[in-house]
Each structure stands twice: as structure tokens, then as C-alpha cells.
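Q: All I have is the shape, not the residue letters:
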């Protein structure tokens, strides 16, 4: 696992051997950040299920102003903090040890321009995360969502699809917020399946 572009390009990221940890592949991240390239500079970014930190560190490497990584496993948090120290990330990277759903119910302390939602698949956390997310979002926020290849990927009417893709294992999409959402948001079936792309 490595950072693909930006200031820290080529930096390797350690990946813990932990059930449910499924880092976003290099190929998918490269596609995602090509979509995000005009939008990432200066953004405030939230990575809710940080895991390896690949998405959050990639965003910081490519010019995000601030990235907050939320991870509940203590060992992974120590690894993430070690990586941030090694990169001399300073105030650009903040790492919080917390359960993502519980963290979203904490007192609001700022809104985010871009949110990565890539939870462990077997926990089926997407609807609950999306329900609690709106207060944390900038009015024109972007959302990256990753789900199983055979699962639903659209986050609902409050989000406008921008780009979507699929590998043999995952479906992924980038969406833009179209209006502040005060009601619960649930996953809706994706009406336009996309063709698979090969894994890295």
C-alpha cells in the first residue's frame, strides 16, 4: 500500500492484519483522486473508517488543508499516528480514536468539504452513517462511498451522482450534496450499473 500522488508520492503505508480491514486498492484510489483533483486543494476532509489511512493520507498529500481520520482500533491508531509523524504532517493530519457512529454524535466542531465512507462491509453501517452525517457537511460537500460489488451504492436523493465505478470486489462512487438534508438518508438501489474495471 502506497501513496500514489502529491507531496508524499511513493510513501509506503503499513497495513495491519486485522479482520474486516480492507484498504482501498491503488487502482480505485487513483481513479477517485483523478475525479477529485480539481476539488481537493484546500479542502477539509473527514475519513470516517480510516483503517490503513490510505484515503486520508492521499488527500493530504494532494493538498487538502486538513484531514481528520477516525479509527476505533487502538493498534491501528498507533500506526496511523506513527505514519503522520514520519511524514511530518503537522496540523494537516488529525487522528481520533473513536467509533465512527459515536463520533458523529459528538458536539459539532466544523464542517467538511469531502467525506470518505468506507466501513467494514459485514457491519452494514452505511445507512446509520449517512443518517448522522448531514450536520458535519458543507452545503456543497462531496461524498465518497464504497460498498460490496453486488450491493447498493447510491446514497439517496440528497446526493447527486458525479462518477461511479466497480471492480470485482467493490462498487465505489463520488457524489455531490445537492441540498442540506435534515431527514434520515438511506441507501437506494443504483439504477445504472457500471462496467467492471480490472483490479490492480
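A: That came through, no problem. Because the structure is a prediction, the values reported are computed rather than measured.

Q: from here on, contacts and neighbour counts on C-alpha atoms
A: Noted.

Q: which strands and helices sit next to the lengthiest strand in the chain?
A: Secondary structure of the chain per DSSP state E: the longest strand is strand 137-148. When contacts are defined as 3 or more CA pairs under 8 Å, 6 or more residues apart in numbering; DSSP states H and E, strand 137-148 packs onto strand 112-117, strand 170-177.

Q: here comes the other one, which I'd like you to weigh against the first:
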């Protein structure tokens, strides 16, 4: 089992998250604290979902390193058609299951799994929107991106959001991904990519 690096940059994370918009706007939930867990800050999440506003409604969403579940819950709140969250941490998955039950949400699915192993081995089903916020300093982001592209996990014009400790231009993403938007807060780079059919 991979353990997040204790040296990873930290942003946000007081054990509580707030849904920014959509049907569950302003609802607040606790989440289990864990080393390396970096919930996307409210202001970054708000900016991201402003970028994605035309594309979330009805979308099929994957949150491959769900952690606190902030992005997963936000997408469902804003009308995603379905969403799948993956995370290795059993406490994080159990917590998110409780949140979905509280919200009476039946179009969110949770699987306790290593994202790289899951993307490598499971039958692919294309997603419209993918969130990638892996633990830093573990070389997980690029392998996940390559698996998404090579194994058929992405719709023809899918959007992929990444969080990384390195600038987006240095990540070596698949050649048919276009950097649409980027932002930096503290030590963390946030980027939104659009895929075009290879």
C-alpha cells in the first residue's frame, strides 16, 4: 500500500469540506485526516468549476485519487450524470459512502482501489471528465494520464484536471492533450487539459 509522502506540499485540510455550488451548495462534511491528503481549496475548486461550467451537467466523471472527495461531491452536486471515485484509504472511502447516503445520492460509486492498478486491469469505459490529484512525490500523475489515454478511459473530447508539484508544461502529458487553463497556489499547480482524438 502506497503511503503519501510527508514532505508533500500542503494546502487546505482542516478535516472539513464545503460544497461550493449546485444542489448541495453550502453543505459541509467532515473527512478523515491523513498524511499527504490535500483537499483542493475552496477558491481553486470554485475557479475549476467555473471553467467546467458548460461540461459538468450529465457528464460521466472519474475521480481517480478521491481523498476527501471534494471534487467528486462537487461534480455530483453540479449535475454530473454519474461519478466514480477511487481511493486506497479505507477510512476515506467509508467516509464518502456515508456522505452519499446522507445526500441520498445514488449516481456516485466508490471503490477502494489503487488507481494505477484499477486503470491497468479493469475494462475501460470512457469518461467525459477526470480529476487527478494524486499524492505528491510518488510519480503517479503521468502513469495515470498515460493509462487513461492508452487504455481507452477517455471520451473523444474529455477534460482532465490535474494537481501537481511541477509546472504543467514540464509534465510530459500525452501529445493530444491541450493545456486549456492553469493556476498556481502556493507550491501546487492546477491545470485543466482537453483531449482531442488521437
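A: Perfect, I can see it now. Bear in mind the structure is a predicted one, so any value in this text is a computation, not a measurement.

Q: TM between them?
A: TM-score for the superposed chains, counting by TM-score structural alignment, normalised by the length of structure 2: 0.86, backed by 177 aligned residues with a CA RMSD of 1.1 Å.

Q: related to what we said a few turns ago, would you turn the helices and strands packed on strand 137-148 of structure 1 into TSV with distance to residue 52 of structure 1 and mean neighbour count?
A: Output for those, formatted as TSV (distance: least, CA to CA, whole Å; neighbours: other CA atoms under 10 Å):
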stretch	distance to residue 52 of structure 1	mean neighbour count
strand 112-117	13	22
strand 170-177	17	21
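
Q: CSV for those, including distance to residue 21 of structure 1?
A: Putting these into CSV (distance: least, CA to CA, whole Å) gives the following:
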stretch, distance to residue 21 of structure 1
strand 112-117, 14
strand 170-177, 14
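
Q: by how many degrees do the longest strand of structure 1 and strand 112-117 diverge?
A: Put simply, strand 137-148 of structure 1 runs at 20 degrees to strand 112-117, going by axes from the mean of the first three to the mean of the last three CA atoms, to 10 degrees.

Q: and the very next helix or strand once past strand 137-148 of structure 1, which stretch of structure 2?
A: The first helix or strand that comes after strand 137-148 of structure 1 along the chain, using DSSP states H and E, is strand 159-166. Aligned using TM-score structural alignment, strand 159-166 of structure 1 spans residues 177-184 in structure 2.

Q: Can you point out the buried residues in the matching stretch?
A: Neighbour-count burial for stretch 177-184 of structure 2 flags 177, 179, 182 (criterion: 16 or more other CA atoms under 10 Å).

Q: how about the helices in structure 1?
A: For structure 1, the helices defined by DSSP state H cover 26-40, 54-61, 74-86, 100-103, 126-132.

Q: most neighbours per residue, which of the ones you listed?
A: Burial of the helices of structure 1 is given as mean neighbour count (mean count of other CA atoms under 10 Å); helix 54-61 ranks first at a mean of 26.

Q: Can you give me the distance of the residue nearest to the spatial centre of structure 1 to residue 174 of structure 1?
A: Taking CA atoms, centre = their mean, the centroid of structure 1 lies closest to residue 116, which sits 1.8 Å from it. From residue 116 of structure 1 over to residue 174 of structure 1 the distance is 9 Å, taken as CA to CA, to the nearest Å.

Q: Now do the shared contacts for the two.
A: Here residue 116 of structure 1 and residue 174 share the contacting residues 143-145, scored by CA atoms under 8 Å, 6 or more residues apart in numbering.

Q: how about the closest residue to residue 159 of structure 1 other than its chain neighbours, what does it touch?
A: Counting by CA to CA, 6 or more residues apart in numbering, the nearest residue to residue 159 of structure 1 once its immediate chain neighbours are dropped is residue 177, at 4.6 Å. Listed by CA under 8 Å, 6+ apart, the contact partners of residue 177 of structure 1 are 139-143, 158-160.

Q: Mark which of these are buried, thanks.
A: Neighbour-count burial (16+ other CA under 10 Å) applied to the contacts of residue 177 of structure 1 gives 139, 141-143, 158-160.

Q: Trace residue 136 of structure 2 over to structure 1, please.
A: In structure 1, residue 136 of structure 2 lands on residue 121 (TM-score structural alignment).
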